[in-house]
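In: sequence and predicted model, in that order:
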Amino acid sequence: MLRFAAVGIDHGHVFDHIKGLLTAGCEFVGYCPETTPPNVLVKLATDYLDVPQADRDAILADPSIDIICIASIPRDRAGLAIRAMRAGKDVMTDKPGVTTVEQLSSVRNTVEATGKIFSICFTERHSVRSAVKAGKLVQQGAIGQVVQTMGMEAHQLQLSARPDWFFDPEYFGGIIVDIASHQIDQFLFYTGSETADVIASTVGNFAMPDKPKFEDYADVLLRSETASGFARVDWFTPDGLGTWGDGRLTILGTKGYIELRKYIDISGRPGKDHLFLVNDAGSTYIDCSGEKLEYFQAFANDVRDRTATAMTQAHVYEVCRLSLEAQAKAVRIGNQQGKIGND
């Protein structure tokens, strides 16, 4: 049985990693309690009473541990991943896996030197059942050749729950690196593109002039040899929605389209994971709440078999590269203090 531990629990996505790997038959054997939001530690200790806390150096030095899960402050994830891989562990990290070009280069060099897996859990695809179903429909040819994706990920700010680092791009890499990396991953995956170009990108601070470095809006336009992609991310979801965000994705094909309402259907259907398929056969609504999440089992299989079925390293690197490039090239609009990118 594969054994895993968590090192870095600064984001709630660590629970996706833990639940997913447990479902895949792995054993959760420990976690480092260092964290910036205390509520994450409280929930972890409550939900997993029998799992011991341990010093992170001891966890990394334990030869019986196969996998390290990382959801630390984004700036620290690459460094922890490199330490883990050098210690003989495969890594599952939260997005963004890296926040600088230098970190990406170091991660690549470490993977090449150690032969270990550096995988990023893009929860907007890997932990969303409607996104899994959409992938199957695309592979089955339900909408023909995919020519464009349009992703919109609106988030609730929830100010009272945010640690100080949340507002400083030095710590999270900027809104495109942090959030739009999800949409870049989805563009490459659903269009079958191995690489792409950043055509344009924008970041903005519209609602938080008191935190001038923070970015509460961004958009990105991508293009590959076969498809185009647009993504918009923001922190403007109103409290009245009833959930933390209204994530949507439209996948346009030559013979139809798919639309996902990932977390809520504002027209009234209960629950989440709503999928709408439109093609020559008609318009179909699919409740995807029973769809099986596949990434975690595939990752566990890759660790055991030394394969790359969950995600190739090339895909991981390209999502990181495009995210970093789009962030660096972004034109800033809105409140102009702390301006970055092009003038």
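Out: Alright, I've got the coordinates.
In: for the rest of this, base every contact and every neighbour count on C-alpha atoms.
Out: Noted.
In: to which secondary structure element is residue 42 assigned?
Out: Per DSSP states H and E, residue 42 falls inside helix 38-47.
In: what distance separates that helix from the centre of its chain?
Out: 21 Å (Cα atoms, centre = their mean, to the nearest Å).
In: what is the helix or strand following it packed up against?
Out: Toward the C-terminal end, the helix or strand that comes next after helix 38-47 (DSSP H and E) is helix 56-61. On a contact count with 3 or more Cα pairs under 8 Å, 6 or more residues apart in numbering; DSSP states H and E, helix 56-61 meets strand 3-9, strand 27-31.
In: outside of the first one itself, list whatever touches it.
Out: Put plainly, it is strand 3-9. With contact meaning Cα atoms under 8 Å, 6 or more residues apart in numbering, strand 3-9 is reached by 14, 26-35, 40-41, 56, 59, 64-73, 77, 80.
In: repeat the analysis, applying 7 Å as the threshold.
Out: Outside strand 3-9, the residues within contact range by Cα atoms under 7 Å, 6 or more residues apart in numbering are 26-32, 34-35, 40, 56, 65-72.
In: structure B:
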Amino acid sequence: MKLAFCGFRHPHIHALYTDALAHPALEIVAACEEDAGTRAALQDHAQVTITHDNFTTMLTEVACDAVAIGDYYGRRGELILQALAAGKHVIVDKPVCTSLTELDAIERELRNRNRKLGCMLDMRDRPQMIGLRAMIRSGLIGEIHAINFGGQHPLLLGKRAAWYFEPGKHGGTINDIAIHAVDVIPWITGLNFAAIHAARTWNALAVDFPHFHDAAQLMLSLENGCGVLGDVSYLMPNSMGYTLPLYWRMTFWGTKGVLESSITADHILVALDGEEQPRHEPLPAGNPGGYLQAFLDDVAGKPQEDRLHTQLILDRARVALQIQAVAATEGKGKPLS
């Protein structure tokens, strides 16, 4: 498959570029960056060679089967639609887009043109999540009744891309970060989300950008009634980055016990009713690049039910955008009297 890239304004896209370089079924044939500052920053990049500064021109000049998109969040929906109109499959960093209207249009174009959509929802490829899934699906802790997750990130103001803090370019912290939990929790448990009970975002640390809501919390439930509480705020200490054991920590409470891990952990904590002490179970093998292989399988007409595919990605994006919308419209709460 011939793959072209558009947009390098978020570092995640570099991981996709690296994975694509290493994949024997892929050939990178072009790379476009329309932002002059980002192009300049990439001049000495060890891997990425920018070939175009205009996406329309690249689509016209370059023969490719698929386009990988990593521009700022608010631009992604537009670029996806443009690529689909040109007959290309698309793989995108998360989030897919920043509005339900855009998502509806993308879904229509995918269906009408029989194209496929991939997404870098790579948390399900982590060994911790693979291990949690195996244990929960085996019935180790029984029926799941409560889930807590913390996906807090460091804000890194001054280091994080400036567009994050420009109105209209980010699209919301829940849509940005919680999409990973929205994807991986049903994948781990086998239970879909059933209801949004509450969601709130607010400005906490980025006080010079009051429109930017860098704090976010949510309350959901799964189809069996299991409660889900999550926090995806940009409140992690900047100096510790992504190293704390709190980073993407997930706790699952079942009828027979508790499981917990995080993507910085080297084990899964298992605490079963009837045992006197919790134990640490080793991690299974991870599945690096699994999201990319899932996309290629989908394009080849061989999607697998338990792996990412076009409709699943659209469904996950819709849930995240719906939670973000609740935070925008109902997140102020009711004052106590």
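Out: In hand now; what should we look at? What you are looking at is a predicted structure, and each value in this text was computed from that prediction instead of being measured.
In: now do the strands in structure 1.
Out: Secondary structure of structure 1 by DSSP state E: the strands cover 3-9, 27-31, 67-71, 90-94, 118-121, 146-154, 197-205, 217-223, 228-234, 248-253, 256-261, 274-279, 282-287, 331-334.
In: ok, average deviation of the second one from structure 2?
Out: Mean deviation of strand 27-31 of structure 1 relative to structure 2 after superposition (mean Cα distance after the TM-score superposition for structure 1): 2.0 Å.
In: next: the fourth one.
Out: Relative to structure 2, and after both are superposed, strand 90-94 of structure 1 has an average distance of 1.2 Å to its aligned residues, where the measure is mean Cα distance after the TM-score superposition for structure 1.
In: still on that earlier bit, relative to strand 27-31, how tilted is the helix holding residue 42 of structure 1?
Out: Using axes from the mean of the first three to the mean of the last three Cα atoms, to 10 degrees, the inter-axis angle of helix 38-47 of structure 1 relative to strand 27-31 is 140 degrees.
In: for helix 38-47 of structure 1, packing partners?
Out: Helices and strands touching helix 38-47 of structure 1, by 3 or more Cα pairs under 7 Å, 6 or more residues apart in numbering; DSSP states H and E: there are none.
In: report the buried residues of that helix.
Out: Neighbour counts using 16 or more other Cα atoms under 10 Å place 40-41, 44-45 of helix 38-47 of structure 1 among the buried residues.
In: any chance of the strands of structure 1 in CSV, plus distance to residue 137 of structure 1 and mean neighbour count?
Out: Listed next are these as CSV, based on distance: least, Cα to Cα, whole Å; neighbours: other Cα atoms under 10 Å:
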stretch, distance to residue 137 of structure 1, mean neighbour count
strand 3-9, 32, 25
strand 27-31, 32, 21
strand 67-71, 30, 28
strand 90-94, 26, 27
strand 118-121, 21, 26
strand 146-154, 11, 22
strand 197-205, 26, 20
strand 217-223, 22, 22
strand 228-234, 19, 23
strand 248-253, 11, 22
strand 256-261, 9, 22
strand 274-279, 9, 20
strand 282-287, 11, 12
strand 331-334, 36, 19
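In: make TSV out of these and add distance to residue 297 of structure 1.
Out: Below are those laid out as TSV (distance: least, Cα to Cα, whole Å):
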stretch	distance to residue 297 of structure 1
strand 3-9	13
strand 27-31	13
strand 67-71	13
strand 90-94	12
strand 118-121	12
strand 146-154	26
strand 197-205	31
strand 217-223	30
strand 228-234	28
strand 248-253	24
strand 256-261	23
strand 274-279	23
strand 282-287	22
strand 331-334	40
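In: nearest to residue 313 of structure 1, of those strands?
Out: strand 118-121 (7.1 Å; Cα to Cα).
In: count the neighbours of the equivalent of residue 314 of structure 2 over in structure 1 for me.
Out: Alignment note: residue 314 of structure 2 maps to residue 317 in structure 1; criterion TM-score structural alignment. Using other Cα atoms under 10 Å, residue 317 of structure 1 is surrounded by 21 other residues.
In: got a list of what residue 233 of structure 2 touches?
Out: Neighbouring residues of residue 233 of structure 2 by Cα under 7 Å, 6+ apart: 152-153, 214-216.
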